[in-house]
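Chemist: For reference, the sequence and a predicted model appear below.
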Amino acid sequence: MFCGDAESPGHAECVAQMGLFAIASTIPAMLALILLVAAFATPAIRADTRLRAQTLIYSLIGWAIAGFTYVLGGLPSV
């Protein structure tokens, strides 16, 4: 999101909101990373191909949500 000049009113709140979106995107990213690691490291998931595919799909969804949240924080406000 474009916050304007540093001297403009509301600049500090805008920068804080951008930081909040960046932090909020780490939550689904960490969950997606945990699922990705579990899909390849856990013997029970590695043995069942259906469960492994399902875990990888959930991980992909988590990455998509994290990316969307991160991009949403960088879009210019309307």
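Modeler: Good, I have the coordinates.

Chemist: From now on I want contacts and neighbour counts done on CA atoms only, so please keep to that.
Modeler: Will do.

Chemist: Please identify which helix or strand holds the spatially most central residue of the chain.
Modeler: The centroid of the chain falls nearest to residue 66 when counting by CA atoms, centre = their mean (1.6 Å). Taking DSSP states H and E as the criterion, residue 66 maps to helix 49-74.

Chemist: okay, now the one to match up with it:
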Amino acid sequence: MTAPNATPVETLSFEAARDELVRVVAELEQGAPTLEHSLALWERGEALAARCEEWLLGAKRRLEATRPEASDDADEDES
């Protein structure tokens, strides 16, 4: 059983947060040695999940921002 990572969650890339979240979930499934350790893992997991969602929402916004431009370009080409 390992201690939760001390790296601030807000500095993690999507991939780093996702990979750590997978490790945290696996460790929780195995059972932590103390209630305090389980709570620390749970809290870290919640923060990691929120970070992943933040990255995914940002990516979705970026993709949606390009859609109107792409359809505008297609309209101009048809003229």
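Modeler: Sure, I can see it. Model, not experiment: these values are computed from the prediction.

Chemist: care to give me the TM-score?
Modeler: Superposed pair, TM-score by TM-score structural alignment, normalised by the length of the first structure: 0.47. Supporting alignment: 45 aligned residues with a CA RMSD of 2.2 Å.

Chemist: ok, back up a step: report the spatially closest residue to the residue nearest to the centre of the first structure, excluding sequence-adjacent ones.
Modeler: Distances taken as CA to CA, 6 or more residues apart in numbering put residue 25 closest to residue 66 of the first structure, at 4.5 Å, once the chain neighbours are dropped.

Chemist: is it true that the one you found touches residue 63?
Modeler: No: contact criterion CA atoms under 8 Å: residue 25 of the first structure and residue 63 do not qualify, at 9.1 Å.

Chemist: Please identify which of these two sits among more neighbours.
Modeler: Comparing residue 25 of the first structure with residue 63 by neighbour count (other CA atoms under 10 Å), the higher total belongs to residue 25, at 23 against 20.

Chemist: Quick check, central residue of the second structure?
Modeler: Closest to where the C-alpha atoms of the second structure average out (CA atoms, centre = their mean) is residue 52, at 1.0 Å.

Chemist: Chain neighbours aside, what residue packs nearest to it?
Modeler: residue 14 is the one closest to residue 52 of the second structure (CA to CA, 6+ apart), at 5.5 Å.

Chemist: And the particular helix or strand that has residue 14 of the first structure in it, what does it pack against?
Modeler: For residue 14 of the first structure, the host element (DSSP H and E) is helix 11-41. Helix 11-41 of the first structure sits against helix 43-47, helix 49-74, with contacts defined as 3 or more CA pairs under 8 Å, 6 or more residues apart in numbering; DSSP states H and E.
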